[in-house]
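> Whatever this is, show me its structure:
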Amino acid sequence: MEYLPKDPAILVSSVNMLLRDEEFDTLEALCYNFGTEPDDVKRYLFGHGFVYSAEQRQFRPIGYDE
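Have a look, this model is predicted:
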């Protein structure tokens, strides 16, 4: 993968897979590799109904843990 996908569902799936399979230790390392800022990814996905859980190292639907 040379770039992060633009489609929110595919982006969430890709980021979560890369973190789960330990391709990257942190969201920051993943974003650095793809030339983007973690806050930009978090903001974009928050706008599409996802929030980042640092504890779980994954994006989850807003309200999932409530």
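> Please count neighbours and contacts with C-alpha atoms only from this point.
Noted.
> Geometric centre of this protein: which residue is closest?
In the chain, the centroid-proximal residue (CA atoms, centre = their mean) is Val15; its distance is 4.3 Å.
> Give me the nearest residue to it, chain neighbours excluded.
Spatial nearest neighbour of Val15, chain neighbours left out: Gln58 (7.6 Å); criterion: CA to CA, 6 or more residues apart in numbering.
> please give me the structure for this one as well, since I'd like to look at both together:
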Amino acid sequence: MQQLPDDPMILFSTINMKLRDYYPSLDALCDDMAVDKGQLTAKLASAGFEYNPAQNKFW
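This next block holds a predicted model:
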């Protein structure tokens, strides 16, 4: 994953901050940052997080 932390907890925090401040959806973030959505969600799922599209954040 380009330009993103490897540690799942720091990744969780970083992605949620970017979703809150810059992107209206996970798709928009992945498209803009050229990040594979499947890899990102799998990495965060391995740490127990899942994406909530209604709230536009992982929890």
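> Superpose the two chains and report the TM-score.
TM-score for the superposed pair, counting by TM-score structural alignment, normalised by the length of the second structure: 0.84. Supporting figures: 58 aligned residues with a CA RMSD of 1.4 Å.
> Surely the residue nearest to the centre of the first structure is in a strand?
No - assigned with DSSP: H, G, I helix; E, B strand; the rest coil, Val15 of the first structure falls outside any strand and is helix.
> ok, now how distant is it from Thr36 of the first structure?
Val15 of the first structure sits 13 Å away from Thr36 of the first structure, going by CA to CA, to the nearest Å.
> Could you do Phe50 of the first structure as well?
18 Å.
> cool, Ser13 of the first structure as well?
Taking CA to CA, one finds Ser13 of the first structure at 17 Å from Thr36 of the first structure.
> ok, now Asp7 of the first structure?
15 Å.
> Among the two, which residue is more densely surrounded?
Thr36 (14 against 10; other CA atoms under 10 Å).
> Near the residue nearest to Trp59 of the second structure when sequence neighbours are not counted, how many residues? Count them for me, please.
Among residues not flanking Trp59 of the second structure along the chain, Phe49 sits closest, at 5.2 Å (CA to CA, 6+ apart). Neighbours of Phe49 of the second structure under the rule other CA under 10 Å: 17.
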